[in-house]
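Peer 1: build me a model:
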Amino acid sequence: MTRVDPSFLKLQRNYLFADIARKVANFKDSHPDARVISLGIGDVTRPLVPAVISALHAAVDEMGDAAHFHGYGPEQGYAFLRDLIMEYDYKARGVDIRPDEIFVSDGAKSDVGNFQELFSRDSVVAVTDPVYPVYVDSNVMAGRAGDWTDGHWSRIVYLPCTRENDFVPAFPATRPDLIYLCYPNNPTGTVLTRAQLQGWVDYARREGCVILYDSAYEAYIQDADVPHSIYELEGAREVAVEFRSFSKTAGFTGLRCAYTVVPESLMVDDGRGGRVALNGFWNRRQCTKYNGCPYIVQRAAAAVYSEAGRREVMDVIRGYQRNASLLREAVSGMGLPVFGGVNAPYIWVGVPRGMDSWGFFERLLNEAALVCTPGVGFGASGEGYVRLTAFGSPADTEEAIARLRRLA
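Peer 2: Below is the predicted model of the structure:
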């Protein structure tokens, strides 16, 4: 008899954001006249910038011309985009990354979820807590997580990030094989300084670990002491994979484009006494399971690096940063502890005394028609917090702030 993979049976009943969507739908059904404003899911609201739209139109016209039509493209991404990524995202910062170490894809979420396929099932995984759920759930699906007991997976190593440790994870007592780090962090909006991240690189080199580094929000970094890429740090090419996205940088959440950097110098044990490069295995995996990001989308991504594209995208990012600053100010005015929102589009808010994360979620929804994300949905250390996002429109953000102030 055909059976499902038992690892999938261990997954929690619902994905966090599905639970939120269900509760919001129920609220709308019972309050049809309420205008709900979402500060929850981190989806952008500003339209694609003119340089990107122009590139899309031009690429669509090419696809309608037999002389310029593009069918299957290279699974790794077109050279015109990989070269621009190398030049502007790495070389401009003094980082040595080559085009054949860059793999263009349809989203960082996909890559972060899929990259674990390269490692043995008995690999030990470490995640920060709170954590972006995909890091954990993809390893549950792969059979690495163990059993769900008392709010934790038995084989996952958790690295608490709390107010008490300034949201800086401590090195684990149990050595992991894989370490997921996301900075600027989702969900807390906090960052690691150059020295703090160098410490993790040094730890990984010393202990023989691989860091899976999600830097999807690097465009929001404002502090000079916060690195934009882990490869700015000595030795990182030997131990780290980096995931980048155009979604929160250039508004591609609906267009889908990202890339993953896998240095040739990143080697792991082959289980037979030798060492193998992950670059070749990721290339093999992509060639087998992926047919490449669409040509028109890659042309749109390339336009982000044009002079006009860079200027227009930065204008959009500054708008979201302004939203974050206003939200921080409003929440602080309510007397609630607030973190993040300076180098990231996320604001991590401590809930009022006597409430838990879902309780404050319900209060914001029922009393102000505002949607947030309960912190406990990101892990046990997220209890007592909610996440707000700065991705709303300026008008919605100002209205949301007015509603928050009425609750104070």
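Peer 1: C-alpha from now on. contacts and neighbour counts both.
Peer 2: OK.
Peer 1: burial of the residue nearest to Asp106 when sequence neighbours are not counted, as a residue count?
Peer 2: Leaving aside its chain neighbours, Asp106 sits nearest to Cys257 (4.4 Å; criterion: C-alpha to C-alpha, 6 or more residues apart in numbering). Cys257 has 24 neighbouring residues, counting by other C-alpha atoms under 10 Å.
Peer 1: just checking, what packs against the strand or helix carrying Gly113?
Peer 2: For Gly113, the enclosing helix or strand under DSSP states H and E is helix 108-115. Helix 108-115 sits against helix 133-141, strand 240-245, strand 258-261, with contacts defined as 3 or more C-alpha pairs under 8 Å, 6 or more residues apart in numbering; DSSP states H and E.
Peer 1: take the ones you listed and write them to TSV, including distance to Ser54 and mean neighbour count.
Peer 2: Output for those, formatted as TSV (distance: least, C-alpha to C-alpha, whole Å; neighbours: other C-alpha atoms under 10 Å):
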stretch	distance to Ser54	mean neighbour count
helix 133-141	34	20
strand 240-245	20	26
strand 258-261	20	24
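Peer 1: of all those, which lies closest to Val104?
Peer 2: Closest approach to Val104 among these is made by strand 258-261 (4.2 Å; C-alpha to C-alpha).
Peer 1: right, and the helix or strand after that closest one?
Peer 2: Using DSSP H and E, the helix or strand that follows strand 258-261 in sequence is strand 267-269.
Peer 1: tell me which helix or strand comes right after that following strand.
Peer 2: Next helix or strand after strand 267-269 toward the C-terminus (DSSP H and E): strand 275-277.
Peer 1: list the buried residues in the helix or strand following that next one.
Peer 2: Scanning forward in sequence from strand 275-277 by DSSP H and E, the next helix or strand is helix 278-289. Applying a neighbour-count criterion of 16 or more other C-alpha atoms under 10 Å, one finds 278-279, 282-283, 285-286 buried in helix 278-289.
Peer 1: about what we covered before: the inter-axis angle of the helix holding Gly113 versus helix 133-141?
Peer 2: 30 degrees (axes from the mean of the first three to the mean of the last three C-alpha atoms, to 10 degrees).
Peer 1: here is a second sequence; please produce its structure as well for comparison:
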Amino acid sequence: MIRANPHYQKLNTDYLFSEIAQRIQAFQARRPDTALIHLGLGDVTGPLPAACIRALHAAVDELSCRDGFRGYGPEQGYGFLREAIAQHDFRVRGAPICADEIFISEGTKVDIGNIQALFATDLRVAIPDPVYPVYVDTNVMAGRTGPATGGRYSGLSYLPCTAANGFVPEIPDTPVDLIYLCSPNNPTGVALRREQLQAWVDHARAHQALILFDAAYEAFIRDSSLPHSIYEIPGAREVAIEFRSYSKTAGFTGVRCAYTVVPKDCIVRHLDGTPASAHALWRRRHQTRSNGVSYFAQRAAQALYTPEGRRQARALCDQYLANARTLRTGFQQLGLPCTGGEHSPYVWIDTGQDAWAFFDLLLDQAGIVCTPGSGFGRCGQRHIRLSAFNSAENTAEALERIAQVLA
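Peer 2: Prediction:
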């Protein structure tokens, strides 16, 4: 008899976004003529920057001839991309990261799940609430939790993020081993300030904890005082692993390219207490389970670090930020409290009612798709998340429809 992983039975039957897709499908079956406006899923809608398109074409042309053809690339990623990342994403900000500490992958979501393989199953894990569901679900799958009760899994330390604390997770009273942080946050859109990150780094150093830092939306930060990387914080190299993606910042959701930074100073412990290099462990896993990201995807990512590519990617993010400001302002005028929409493509809205009920209200009466906040955790109840990844015209029309429903 082949037995399934028993921890999968603890999970909710459907992933949040699968449930949304099912409700949309049912709605369209009832009302096929309604033109939906999607402000739910965090998928981009703008085309790739022109610099990336040219790089993709050039790379494909290289692969079409014997002299330029490449087969398997280095598992960790091509040096041309890793060096560009180290220089432009880190060293220019004073973050001491080397190219060989960078691992290219097909997506941040994948790496956040795969990083679990490095750690024992009995670790104490701290997770913000609300939170990107992958943080929770992958720990459940790995066996670090008990069953869910009242919307929360036993064995996890939840860090409530509410209006009362500015949606910023607070350092727990009891020691933990793994700490998940996301800045700018998905779903609330809040970006952590330098002193807030410093407090987390100091805490991790004092308690031999490890921070898993999701910076997938850092390119949307427009306040120069806010850190883009945790490695801008003194001491972070010893206690943090950082994840980044080109999906939302350059439209790579279909191209697939991201990276994870594991500094050589980052130390975990073997069962006998002896030190182990997290970098060496991740490299060993990469060597065993990855054949690398496609050559043309990495060339396209490299193009983002040219002056032209940087301008084009920033312009793309600026368009989405303009939509986010429109949504935030519109909902504030409707009298609903909001966060996000400033350094993030997401707007987090307190609806004052059940999140799924509000989702159904917007879908049925306005033809608008949002994301119910309860899918991100107990503290997301009464909230929805709106995504700015759409056109300015659709964003404006969506607000008009919503205003008519809520008037």
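Peer 1: so the residue nearest to Asp106 of the first structure makes contact with Ser247?
Peer 2: Yes. Between Cys257 of the first structure and Ser247 there is a contact under C-alpha atoms under 8 Å: 7.0 Å.
Peer 1: common neighbours of those two, please.
Peer 2: Gly107 (C-alpha atoms under 8 Å, 6 or more residues apart in numbering).
Peer 1: contacting residues around Phe17 of the first structure?
Peer 2: By C-alpha under 8 Å, 6+ apart, the contact list for Phe17 of the first structure reads Ile41.
Peer 1: gap between it and Val140 of the first structure?
Peer 2: For Phe17 of the first structure, the distance to Val140 of the first structure (C-alpha to C-alpha, to the nearest Å) stands at 18 Å.
Peer 1: Arg328 of the first structure now?
Peer 2: As judged by C-alpha to C-alpha, Arg328 of the first structure and Val140 of the first structure stand 35 Å apart.
Peer 1: go on, Ala300 of the first structure?
Peer 2: Ala300 of the first structure sits 35 Å away from Val140 of the first structure, going by C-alpha to C-alpha.
Peer 1: Leu181 of the first structure now?
Peer 2: Separation of Leu181 of the first structure from Val140 of the first structure (C-alpha to C-alpha) stands at 18 Å.
Peer 1: name the element the residue nearest the centre of the second structure belongs to?
Peer 2: Residue closest to the mean C-alpha point of the second structure, counted by C-alpha atoms, centre = their mean, is Ala216 at 4.7 Å. Here Ala216 of the second structure, judged by DSSP H and E, is contained in no helix and no strand.
Peer 1: got the contact list for Gly330 of the second structure?
Peer 2: Contact partners of Gly330 of the second structure, counting by C-alpha under 8 Å, 6+ apart, are Leu399.
Peer 1: Asn366 of the first structure: neighbour count?
Peer 2: Asn366 of the first structure: 16 surrounding residues under other C-alpha under 10 Å.
Peer 1: ugh, wrong one, I meant Gly235 of the second structure
Peer 2: Gly235 of the second structure sits with 16 neighbouring residues when counted by other C-alpha under 10 Å.
Peer 1: show me what contacts it?
Peer 2: With the criterion set at C-alpha under 8 Å, 6+ apart, Gly235 of the second structure makes contact with 201-202, 205.
Peer 1: Tyr305 of the first structure contacts Leu84, doesn't it?
Peer 2: Yes. Counting by C-alpha under 8 Å, Tyr305 of the first structure touches Leu84, with 6.9 Å between them.
Peer 1: secondary structure element for the equivalent of Arg54 of the second structure over in the first structure?
Peer 2: For Arg54 of the second structure, the aligned residue in the first structure is Ser54 (criterion: TM-score structural alignment). Ser54 of the first structure belongs to helix 50-63 when elements are defined using DSSP H and E.
Peer 1: next, the buried residues of the helix ranked longest in the second structure.
Peer 2: For the second structure, the helix with the greatest residue count under DSSP state H is helix 307-333. Under the neighbour-count criterion of 16+ other C-alpha under 10 Å, helix 307-333 of the second structure has 309-310, 312-314, 316-331 buried.
Peer 1: next: stretch 262-278 of the second structure.
Peer 2: Residues 262-268, 277-278 are the ones in stretch 262-278 of the second structure that count as buried (16+ other C-alpha under 10 Å).
Peer 1: circling back: okay, the helices and strands packed on helix 108-115 of the first structure in TSV with distance to Arg194 of the first structure next?
Peer 2: Formatted as TSV, these follow (distance: least, C-alpha to C-alpha, whole Å):
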stretch	distance to Arg194 of the first structure
helix 133-141	23
strand 240-245	15
strand 258-261	20
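Peer 1: next, Ile97 of the first structure: secondary structure please.
Peer 2: Following DSSP: H, G, I helix; E, B strand; the rest coil, we place Ile97 of the first structure in the coil state.
Peer 1: mean deviation (superposed) between the one helix or strand Ser18 of the second structure maps to and the first structure, please.
Peer 2: Using DSSP H and E, Ser18 of the second structure maps to helix 16-30. Superposed on the first structure, helix 16-30 of the second structure shows a mean distance to its aligned partners of 0.5 Å (mean C-alpha distance after the TM-score superposition for the first structure).
Peer 1: in that helix, what counts as buried?
Peer 2: By 16+ other C-alpha under 10 Å, the buried positions in helix 16-30 of the second structure come out as 16, 20, 23-24, 27.
Peer 1: Ile241 is in contact with Tyr259 of the second structure, correct?
Peer 2: No. Applying C-alpha under 8 Å, one finds Tyr259 of the second structure not in contact with Ile241, separated by 10.9 Å.
Peer 1: which residues in the stretch 51-200 of the first structure form strands?
Peer 2: Secondary structure of the stretch 51-200 of the first structure (DSSP state E, counting those that start in this stretch): strands at 102-105, 125-129, 148-149, 152-153, 156-160, 178-182.
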